[in-house]
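Chemist: sequence and predicted structure below; questions after.
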Amino acid sequence: FLYNRDAPPILAASLIHAAIDEVLQTDLSAFKKQSVEEEEEGDQVQELISFLLSVLDGGSLQRCFFNKLRDICCEWQKLLPSLKSLKRFLLISSHAIRNIRRKMEDRHVLLPEFNQLFGLSDDIDRAYFAVFDGHGGVDAANYAATHLHVNVALHKEFLKNPTEALKDAFQQTDEMFLFKAKRERLRSGTTGVSALIVGNRLHIAWVGDSQVMLVQQGKAVTLMEPHKPEREDERMRIEALGGCVTYVDCWRVNGTLAVSRAIGDIYQKPYISGSADGNSFELTGSEDYLLLACDGFFDAIRPDEVVDLVLGHLMQNKGDGFKAAERLVASAKENGSNDNITVVLVFLRDPQDILADCLGDPKNLSADEGAEDSSFNFFSSEVNIQSDSHPMTKS
């Protein structure tokens, strides 16, 4: 609503936080629609039971929110509060296509204004990005894209241990969606990968085969291992629970799903786990960009190819990285991907500087040569970096 009225993102996020804060200070019992009986007590997380005992009328609550938003806009027109922007350089390029699939079941979230959205006023930069790849319907992906970052921000350990907050938020979001899925008879599920930048730390968490990778000084850096049934530890976990991993055109859990962890998939629990893995890495300032994408991309494009494609795009566009994600999505489709494709590319350095560093290396081709053929191999090395297992004081 605010973006469509050309509100700058930092202003939009700040307005949203202020309006929600006002709503939460009102008596929400006025919006209660009906009571929900407590069924199978003990099977749900205690916090969920207390929250879901009442269902609020969405229409009335929405009107209340927009009234609060209007009042705050009128106040801020008279005196605009100080809005603190990110000190870190971030340029975001994102693109998503349905491809030849009947439905678009991917969702992605871009929140460089994480601090403003949740009213965090310290001097630590925070930005959040996520990609969700739904299957069996879009309900789980929609739900995760709406709730996961909120569960992160409201986690009791969020400031002290953001990696744990990210991991726990996946589990909490899974439990919340399973409650909804049981009540509404929803069968869908979604993989997910999220990245939270906090100061000079990168925190990641994931379930399933959506992935995040880093490019540092022109080299692809592996940050994670996707959850696939053929992984030995995943196969052993599934079989220990009484499930099986079989090959039906690819390795599948109980002959159905080709991922071993996901949010949702109520009829495949506990074999399909909602428990996320996570990691934390130090950012030194030498990182070029972060890339998050679904398996529709990574099944068609190798990490080292990402480096070549992005650099080729920058050379052809004189360092303009705004549409680099479109180039990556198009390349995945050209390479035979038939799946939904979503790519989120977060430049951590100015693309102009990345291009200048490349062209300053005599081993690389000139800009004119690169423009003629963007398929040449700039870098062929892919490296793994070890994570710092010590949690960082976080925001």
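Modeler: Thanks, I have it. Numbering: from 1, shown residues only.
Chemist: for the rest of this, base every contact and every neighbour count on C-alpha atoms.
Modeler: Noted.
Chemist: wait, is Asn99 part of a strand?
Modeler: No. Residue state for Asn99 (DSSP: H, G, I helix; E, B strand; the rest coil) corresponds to coil; a strand is not indicated.
Chemist: which non-adjacent residue is nearest it?
Modeler: Leaving out its chain neighbours, the residue that sits closest to Asn99 by CA to CA, 6 or more residues apart in numbering is Asn340, at 5.4 Å.
Chemist: who's in contact with that neighbour?
Modeler: In this structure, Asn340 makes contact with 96-101, 104-106, 296, judged by CA atoms under 8 Å, 6 or more residues apart in numbering.
Chemist: can you check Leu186 too?
Modeler: 139, 180, 266.
Chemist: ditto for Cys64
Modeler: Val23.
Chemist: please, where are all the helices along the stretch 151-300 of the chain?
Modeler: Listed in chain order, the helices found in the stretch 151-300 of the chain under DSSP state H, counting those that start in this stretch are 162-184, 232-240, 295-298.
Chemist: what's the answer for the stretch 1-150 of the chain, then?
Modeler: For the stretch 1-150 of the chain, applying DSSP H, counting those that start in this stretch gives helices covering 9-24, 46-52, 58-78, 114-118, 139-153.
Chemist: tell me which residues in the longest one are buried?
Modeler: Residues of helix 58-78 classed as buried under the neighbour-count rule (16 or more other CA atoms under 10 Å) are 61, 64-65, 68-69, 72-73.
Chemist: could you do the fourth one as well?
Modeler: The neighbour-count check on helix 114-118 (16+ other CA under 10 Å) flags 114-118 as buried.
Chemist: now do the second one
Modeler: Along helix 46-52, the positions that meet the burial threshold by neighbour count (16+ other CA under 10 Å) are 49, 52.
Chemist: before we move on, what about the first one?
Modeler: Applying a neighbour-count criterion of 16+ other CA under 10 Å, one finds 9-20, 23 buried in helix 9-24.
Chemist: ok, of those residues, which one's closest to Arg201?
Modeler: Arg201 lies nearest to Ile10 out of the buried residues of helix 9-24, by CA to CA, at 21.7 Å.
Chemist: I'd guessed that closest one sits against Phe114; true?
Modeler: No. At 9.2 Å, Ile10 and Phe114 do not qualify as touching, with contact defined as CA atoms under 8 Å.
Chemist: list the contacts of the residue nearest to the spatial centre of the chain.
Modeler: If you average the C-alpha coordinates of the chain and look for the closest C-alpha using CA atoms, centre = their mean, you land on Ala130, 0.6 Å from that point. Under the criterion of CA under 8 Å, 6+ apart, the contact list for Ala130 reads 108-110, 145, 192-195, 292.
Chemist: please compare the first structure with the one that follows:
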Amino acid sequence: MTNNLVSVHFTVLIFVYQFSGLLLINPEKVLGPSDSDSGKGKSKMKKHITHGFHLVKGRSGHAMEDYVVAQFKQVDNNELGLFAIFDGHSGQSVPDYLKTHLFDNILKEPKFWTEPADAVKSAYSITDSTILDKSGELGRGGSTAVTAILINCQKLVVANIGDSRAVLCQNGQAKQLSVDHEPSVESEDIKNRGGFVSNFPGDVPRVDGQLAVSRAFGDKSLKVHLSSEPHVIVELIGDDAEFVILASDGLWKVMTNQEAVDAIRDVKDARSAAKILTEEALNRKSSDDISCVVVKFQ
């Protein structure tokens, strides 16, 4: 009897250990700088739709400021794929807040299911206002963002502020879904708000000589001269859609959209594809934090 009990106990321990291990590597989660830098998952609605992500800390002296969201979520009878890159600056508090709250705020919008683009714009505005109100707690830093919501594997709602980017591959061709919000492009709007854009030799254009993007969450000291209105696009996922890449500017500073698409088009595993892109960015001497999400549709 004792031997049997020991055997049963041992078997239970093995099962618990294995089950715990599965939970530990479960990629269906929000990722912050203290978590694993890689993971993957798949849709329950269509098993061939998968996602993978990979993050690499840059060579700068500050802590990792990129955050990633990559998960599928059931909402009533619907499935949502929630994917995002939040690239923080001047601290981790704002991107950390975004990865915890932004998607919740979007899904709370009454018009999300009928007018998703309007819902996303409203949620971005509400979230930014809250971040500014909480500046005493969150600090005066900020963050860019690119978000993608895959609705029932059929519709992709992409929004962004700043220079984190979303690129769709259709029949091997790169199609940029986001807009890089650069101070040089929006200089007139910044001037009309009372700000200025400087471009010192050897540097990039900056709002008030400080920030290298013209739109961002947070940044209370610059907000009067910045916008937090996102660019939003709704893309139907047809048979020609192969995959979409979301990445921070640490990737796009050293790779074109088409180069990124070409680099992973023949890679079946989404996590491997994301890792290949981050490693290629490193090979090309990118010194910034690099975060990447790849969602495969085929």
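Modeler: Nice, I can see it. Quantities reported herein were computed from a predicted structural model and do not represent experimental measurements.
Chemist: TM-score for the pair, please.
Modeler: Counting by TM-score structural alignment, normalised by the length of the second structure, the TM-score of this superposition works out to 0.82. Behind it: 262 aligned residues with a CA RMSD of 2.2 Å.
Chemist: rewinding a little: pick the one among the buried residues of helix 58-78 of the first structure closest to Met315 of the first structure.
Modeler: For these, the minimum distance to Met315 of the first structure (CA to CA) is 42.8 Å, reached by Cys73.
Chemist: from Leu69 of the first structure, how far out is the residue lying closest to that closest one once chain neighbours are set aside?
Modeler: Excluding the flanking residues, the one nearest Cys73 of the first structure by CA to CA, 6+ apart is Leu15, at 7.5 Å. The span separating Leu15 of the first structure from Leu69 of the first structure equals 7 Å under the rule CA to CA, to the nearest Å.
Chemist: likewise Ile263 of the first structure?
Modeler: In this structure, Ile263 of the first structure and Leu69 of the first structure are 32 Å apart, going by CA to CA.
Chemist: same check on Glu230 of the first structure?
Modeler: Plainly put, Glu230 of the first structure is 50 Å away from Leu69 of the first structure if you go by CA to CA.
Chemist: kindly report the same for Phe129 of the first structure.
Modeler: Look at Phe129 of the first structure and Leu69 of the first structure: by CA to CA, they are 25 Å apart.
Chemist: endpoint to endpoint, stretch 91-110 of the first structure covers what distance?
Modeler: Between the opening and closing residues of stretch 91-110 of the first structure lies a distance of 11 Å (CA to CA).
Chemist: what does it contact?
Modeler: Applying CA under 8 Å, 6+ apart, the set of residues contacting stretch 91-110 of the first structure is 128-135, 137-138, 141-142, 145, 294, 321-326, 329, 333, 338-350.
Chemist: what residues of that stretch count as buried?
Modeler: Buried residues in stretch 91-110 of the first structure, defined by neighbour count with 16+ other CA under 10 Å: 91-97, 99, 104-110.
Chemist: pick the one among these closest to Gly255 of the first structure.
Modeler: Within the set of these, Glu105 lies nearest Gly255 of the first structure; the separation is 21.5 Å, counting by CA to CA.
Chemist: which residue lines up with that closest one in the second structure?
Modeler: When the two structures are superposed using TM-score structural alignment, Glu105 of the first structure falls opposite Glu65 in the second structure.
Chemist: burial measure for Asp122 of the first structure, as a count.
Modeler: Asp122 of the first structure is surrounded by 9 other residues when neighbours are defined as other CA atoms under 10 Å.
Chemist: meant to ask about Val215 of the first structure, not that
Modeler: By the other CA under 10 Å criterion, the neighbourhood of Val215 of the first structure contains 23 residues.
Chemist: hang on, the earlier thing: alignment lookup: the residue nearest to Asn99 of the first structure to the second structure.
Modeler: Under the alignment defined by TM-score structural alignment, Asn340 of the first structure corresponds to Asp289 in the second structure.
Chemist: quick one: its match and Ala159 of the second structure, what's the gap?
Modeler: 21 Å.
Chemist: then Ser272 of the second structure?
Modeler: Counting by CA to CA, the gap from Ser272 of the second structure to Ala159 of the second structure is 25 Å.
Chemist: pick out whichever of these two has more residues nearby.
Modeler: Between Ser272 of the second structure and Ala159, Ala159 has the larger neighbour count (other CA under 10 Å), namely 26 against 19.
Chemist: contacting residues around whatever residue of the first structure lines up with that one?
Modeler: Residue correspondence to the first structure (TM-score structural alignment): Ala159 of the second structure is matched to Ala205. Taking CA under 8 Å, 6+ apart as the criterion, Ala205 of the first structure is in contact with 163, 166-167, 193-195, 276-279.
Chemist: ok, and the most crowded of these?
Modeler: Counting by other CA under 10 Å, top hit in the contacts of Ala205 of the first structure: Leu166 with 31 neighbours.
Chemist: list the contacts of the corresponding residue of the second structure for that one.
Modeler: Residue correspondence, TM-score structural alignment: Leu166 of the first structure in this structure matches Val120 in the second structure. Residues touching Val120 of the second structure, when contacts are defined by CA under 8 Å, 6+ apart, comprise 106, 109, 112, 159, 232.
Chemist: please repeat the previous calculation with a cut-off of 10 Å.
Modeler: Contacts of Val120 of the second structure were listed using CA atoms under 10 Å, 6 or more residues apart in numbering, and they are 102-103, 105-107, 109, 111-112, 126, 147, 149, 157-160, 229-232.
Chemist: what's the answer for Ala325 of the first structure, then?
Modeler: With contact taken as CA under 10 Å, 6+ apart, Ala325 of the first structure is in contact with 92-96, 291, 309-310, 313, 331, 342-346.
Chemist: for those, which one is nearest Leu257 of the first structure?
Modeler: When those are ranked by distance to Leu257 of the first structure (CA to CA), Thr342 comes first, at 19.9 Å.
Chemist: separation between the spatially closest residue to the closest one that is not a sequence neighbour and Gly274 of the first structure?
Modeler: With CA to CA, 6+ apart as the measure, Ala96 is the residue that lies nearest to Thr342 of the first structure, at 4.2 Å, once sequence neighbours are left out. Here the criterion is CA to CA. By it, Ala96 of the first structure lies 25 Å from Gly274 of the first structure.
Chemist: the residue nearest to Thr342 of the first structure and Arg201 of the first structure, how far apart?
Modeler: Taking CA to CA as the criterion, Ala96 of the first structure is separated from Arg201 of the first structure by 27 Å.
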